[in-house]
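# sharing a model prediction with you, sequence too.
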Amino acid sequence: MAGIYLHIPFCRQACHYCNFHFSTSLARKNDFISALLKEIPLRRDYLAGESVETVYLGGGTPSLLAAEEIESILDALRSQFPLSDGAEITLEANPDDITTMRLGAWRQAGVNRLSIGVQSFFEEDLRWMNRAHTAPQALDCIRQAREAGFDNLSIDLIYGGPTLPDARWQENVERAIGLGIPHLSCYALTVEPKTALDTLIRRHAMADVSPEDQARQFLLLMDWMAGAGYDHYEISNFALPGHRSRHNSAYWQGKKYLGLGPSAHSYDGVSREWNIANNARYIAEPGLIGEKEVLTAEQRLNEYIMIALRTVEGIDLRVMAERFGVQRAEELRRRAEKYVQGGAIRVEAGRLRLTREGKLLADGIASDLFV
C-alpha cells in the first residue's frame, strides 16, 4: 500500500510563520497545471504498481485551484496508478476558498476528506498571523462543508503565540470539540528562519513566542482532548475513533509514497528524493529531481526511532530486532533507561512510549536515542 502527495505551490497571501515552498503570484498557475499533468505519467513506475490507498493535495493552498483543475489532476492519477476503492483523497483548503459550489465540485471530483486551515476562531490571532480569512469564515466554512456531505473533516489550530492567552486557547479547542470536528492537527507556533515572523521579531515589531507558554498550552491541550474522547495518536494530531489521517499515518508507518510537484518528497523504502523547489524550473522540466539520498541502515533506524516515538504506538522493540538486529534493539532499550527512570518514557508490552511529560521533549529524546 502506498500514498501520493501533490504539492500545489500557490497561496493568496503569505502567512507570517510559513516557510513552505509557495508563490503568491498565480501568473503561471496554468503552466504549473500542465507541468504537473506531464509529471504524473513520468513517475508512474515509482511505486512499482502498489495499490494507492491515499492521495493528499497539499501546499501551498490547493483550494485556490479551479474545481475542474482538481478534477483533471485526480483523473490523471486514476489513469496512471491503481487507486484502491475507498482511497482517502484529502484536499487542504482555506476557509476563504470554501463555497457551496466548490464543495459540491470537489466531492464530484472524488475528494472525500478536507483539511481546513482554520488556525484560530479569533480575529486578532488571524490578523497577527496574516491569514487571508476572517473569524466568521472560520466557523461558516465548517457548516458549509458539513451541509455538502463532508463528514471526514480535519482542522488546523495553532497555539503558543503572543495573542493567545490560555483562556482563548481553551475557547478555540472547546469550539472545535463542540462542533464535533473528528480530527484536529494542533501545532506550536514555530519561528522559522527567513520567514516574515522571524524578521518582525528580530526587529522588535512583534512579540517573540514563549516556550513556557507553548509547553503549558500543549499540556492543557492533551488534557482537554483526552477528556473529550480524542485519541492522541501522534504528537500534533488528535482523532475521534475511526478518523485518523490515513495518509499521514502511512508516513509514520514508513510506507512508500510518491511526491509530485515542486519541492515534493518521495520515499520508496530504500531512498528518499525530492523535486526541485523552484516553480519556473519545475514548469520547464516536470519532475526535475533536486536531490536523492540512498539511506543507510543507520539512517533507516534513526528515522524509525524519530517517527515511531512520536506516535501513540511508540517504538516496538520486536520490530526493531526484526529490521535492524537484536543487538540494536537491546542497545536502544539500555539507552532509553534514563528516560524511563526520569518519567519521560514508559515501557509497555515491548514498546517504548512517551509519557504525557515526555511528549514535551519528543524531538530531543529521539535525537539522543539516535545511533
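That came in fine, so what should we check first?
# drop to CA atoms for contacts and neighbour counts, all remaining ones
Will do.
# can you give me the distance of residue 363 to residue 369?
10 Å (Cα to Cα, to the nearest Å).
# with residue 345 instead?
On the measure of Cα to Cα, residue 345 and residue 369 end up 12 Å apart.
# between those two, point out the one with more neighbours.
residue 345 (25 against 16; other Cα atoms under 10 Å).
# chain neighbours aside, what residue packs nearest to that one?
Nearest-residue entry for residue 345: residue 354, 4.5 Å, with adjacent residues in sequence omitted and distances by Cα to Cα, 6 or more residues apart in numbering.
# what helices or strands is the host helix or strand of residue 215 leaning on?
Here residue 215 sits within helix 211-227, counting by DSSP states H and E. Here helix 211-227 touches strand 153-159, helix 166-178, strand 231-234, going by 3 or more Cα pairs under 8 Å, 6 or more residues apart in numbering; DSSP states H and E.
# below is an additional structure, to be compared with the one above:
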Amino acid sequence: MTSTPAFDLSGDVVALTRALCDIPSVSGQEKEIADAVEIALRACPHLEVLRDGDAVVARTALGRPSRVVLAGHLDTVPVAGNLPTTTTGEGDAEMIHGRGTVDMKAGVAVFLHLAATLSEPRHDVTYVFYDHEEVASRLNGLGRLVRTHPDWLAGDFAVLGEPSNAAVEGGCQGTMRVRITVPGMAAHPARSWMGSNAIHSAGAVLDVLRAYQPRRPVVDGLHYREGLNAVKIEGGIAGNVIPDECAVFVNYRFAPDRSVEEAEAHLRELFGSHQVEVTDAAPGARPGLDHPAARAFVEAVGGTPTAKLGWTDVSRFAALGVPAVNYGPGDPLLAHKGDEQCPAPAIRDALRGLQAWLA
C-alpha cells in the first residue's frame, strides 16, 4: 500500500505544479491525486471541503455579497514517457516539462495555492477540482456535479483554468457533430450503370463544405470564427461492389450567439434534402464580460480578452447561469503533446494576477 503524497499548498507554486504532475492521473485514474488534494484542503480551517467521486470542492463562507468559482480538472491524457517532470533553464527561462504541466495542473496548482493562502478573499470563493475531463462528455466530473450538486457550483462568475497563455479567453464555441448519409444502389462495377454510386453522390455534400463561408460574428465585443468541416467519411462494401451508402461526418463549431437548436436548423437548411443525423452536440457560452466581477477580473489580470475558439467546460457554467472565462498559464498549442511544457514564470504571473483580483 502506498501512502498518499502530502502537498505543500502554501509554498512555491511551481514546486506544487511539479508535485501534482508527478502523480500520474490519466482519466479514470484520479483517485490518488484527488485523495491528496482533499487531505491538503481539509487542513485549511477556513474552507468547507466536499467530495463526490474523484471531484473535490472547497469553499469559503464569509458572507460576502458575491461568490466566484475557480475550477480545474485533475486528469490528463495518457503519459507518453514525459513523467516525472523535469526542468530546464533558470530564472525567467525556467521551463517545467512533463504531462499535465500545460493541461492543466499548473492552473490547478495556482488555484490550490490561493485556496490555502487566501483566508479573507474579497469574494467568497468556491474551488472545484474534478475528474474525467479528457474523455467522453458523459463521464465529465464537472458535468456530474452539475447534475447531482448544482448548489456546489453556485456563483456570480467563474474562471476555468484552461491554458490560455495567462490571457482571458471569454466564453466558448458550441460544437455539433452530424452524420450525413447519402444513399446509392449496389451493383457490380462491370455493370455500374445498373446501380448508383453513393460515394460519387457524396460529392454534393463535399461541394457544400468547400463552398461554405464560415461566420465571423462579434459576440459581447469578442470576435468568434466558426468552422464547418468534414472529419471522416465511410462507404463501400468490397472492391467489386458499387457502394449503396456513404456517410460524411461533419463537425460544426458555432459561435455562442447560436443555440444548439439554431445550429442544427442551420445545418439542415444547408444540406437540404440530405439525411442529417446529430450524433453529438454541446452549447457554447457567451463571454459574460459585462458582469462586475468579470470586469474586475480583467482589470486585475490585465491584457485584452479574446474569444475562446473551441469548446470548454465554461459551457457547463453557462448552463447554470454563471458567466465564465478561460484563464490559465501555459500555451494551449502544447497541450497533449509529447513535449508538453510550461514556463515557470507564467505560473507565478498567473498566481499574481489572481491574487490581485481576490486578495
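Nice, I can see it. This structure is a prediction, so every number in the text was calculated from the model and none was measured.
# TM value for the aligned chains?
The TM-score (TM-score structural alignment, normalised by the length of structure 2) is 0.24; 145 aligned residues with a Cα RMSD of 6.9 Å.
# before we move on, back to that, out of the helices and strands packed on helix 211-227 of structure 1, the one nearest residue 283 of structure 1 is which?
Closest to residue 283 of structure 1 of these is strand 153-159 (Cα to Cα; 30.1 Å).
# got the angle between that closest one and helix 211-227?
For strand 153-159 of structure 1 against helix 211-227, the angle between stretch directions is 150 degrees (axes from the mean of the first three to the mean of the last three Cα atoms, to 10 degrees).
# show residues contacting strand 153-159 of structure 1.
113-120, 169, 172, 181-189, 214, 217-218 (Cα atoms under 8 Å, 6 or more residues apart in numbering).
# now do the strands in the stretch 151-300 of structure 2.
For the stretch 151-300 of structure 2, the strands defined by DSSP state E, counting those that start in this stretch cover 157-160, 169-170, 174-183, 218-219, 222-223, 227-235, 245-254, 275-282.
# how about these in JSON lines, adding distance to residue 350 of structure 2?
Formatted as JSON lines, the strands of the stretch 151-300 of structure 2 follow (distance: least, Cα to Cα, whole Å):
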{"stretch": "strand 157-160", "distance to residue 350 of structure 2": "12"}
{"stretch": "strand 169-170", "distance to residue 350 of structure 2": "14"}
{"stretch": "strand 174-183", "distance to residue 350 of structure 2": "27"}
{"stretch": "strand 218-219", "distance to residue 350 of structure 2": "26"}
{"stretch": "strand 222-223", "distance to residue 350 of structure 2": "22"}
{"stretch": "strand 227-235", "distance to residue 350 of structure 2": "30"}
{"stretch": "strand 245-254", "distance to residue 350 of structure 2": "29"}
{"stretch": "strand 275-282", "distance to residue 350 of structure 2": "29"}
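# so which of these is the most packed in?
Neighbour counts (mean count of other Cα atoms under 10 Å) averaged over each of these peak at strand 169-170, with a mean of 26.
# which of the helices and strands packed on helix 211-227 of structure 1 sits most buried?
For those, the highest mean count by mean count of other Cα under 10 Å goes to strand 153-159, at a mean of 23.
# who does the longest helix along structure 2 touch, helix- and strand-wise?
Longest helix in structure 2, counting residues (DSSP state H): helix 344-358. Secondary-structure packing of helix 344-358 of structure 2 (3+ Cα pairs under 8 Å, 6+ apart): helix 13-21, helix 106-117, helix 292-301.
# buried ones in it, by neighbour count?
By neighbour count on 16 or more other Cα atoms under 10 Å, the buried set for helix 344-358 of structure 2 is 344-355, 357-358.
# one more: stretch 139-146 of structure 1?
139, 141, 142, 145.
# re earlier: let's see which of the contacts of strand 153-159 of structure 1 end up in helices.
169, 172, 214, 217, 218.
# among those, which pair sits farthest apart?
So, these by Cα to Cα: farthest apart are 172 and 214, at 14.9 Å.
# returning to what we had before: turn the helices and strands packed on helix 344-358 of structure 2 into TSV, columns for distance to residue 49 of structure 2 and mean neighbour count.
Formatted as TSV, these follow (distance: least, Cα to Cα, whole Å; neighbours: other Cα atoms under 10 Å):
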stretch	distance to residue 49 of structure 2	mean neighbour count
helix 13-21	19	23
helix 106-117	11	26
helix 292-301	24	17
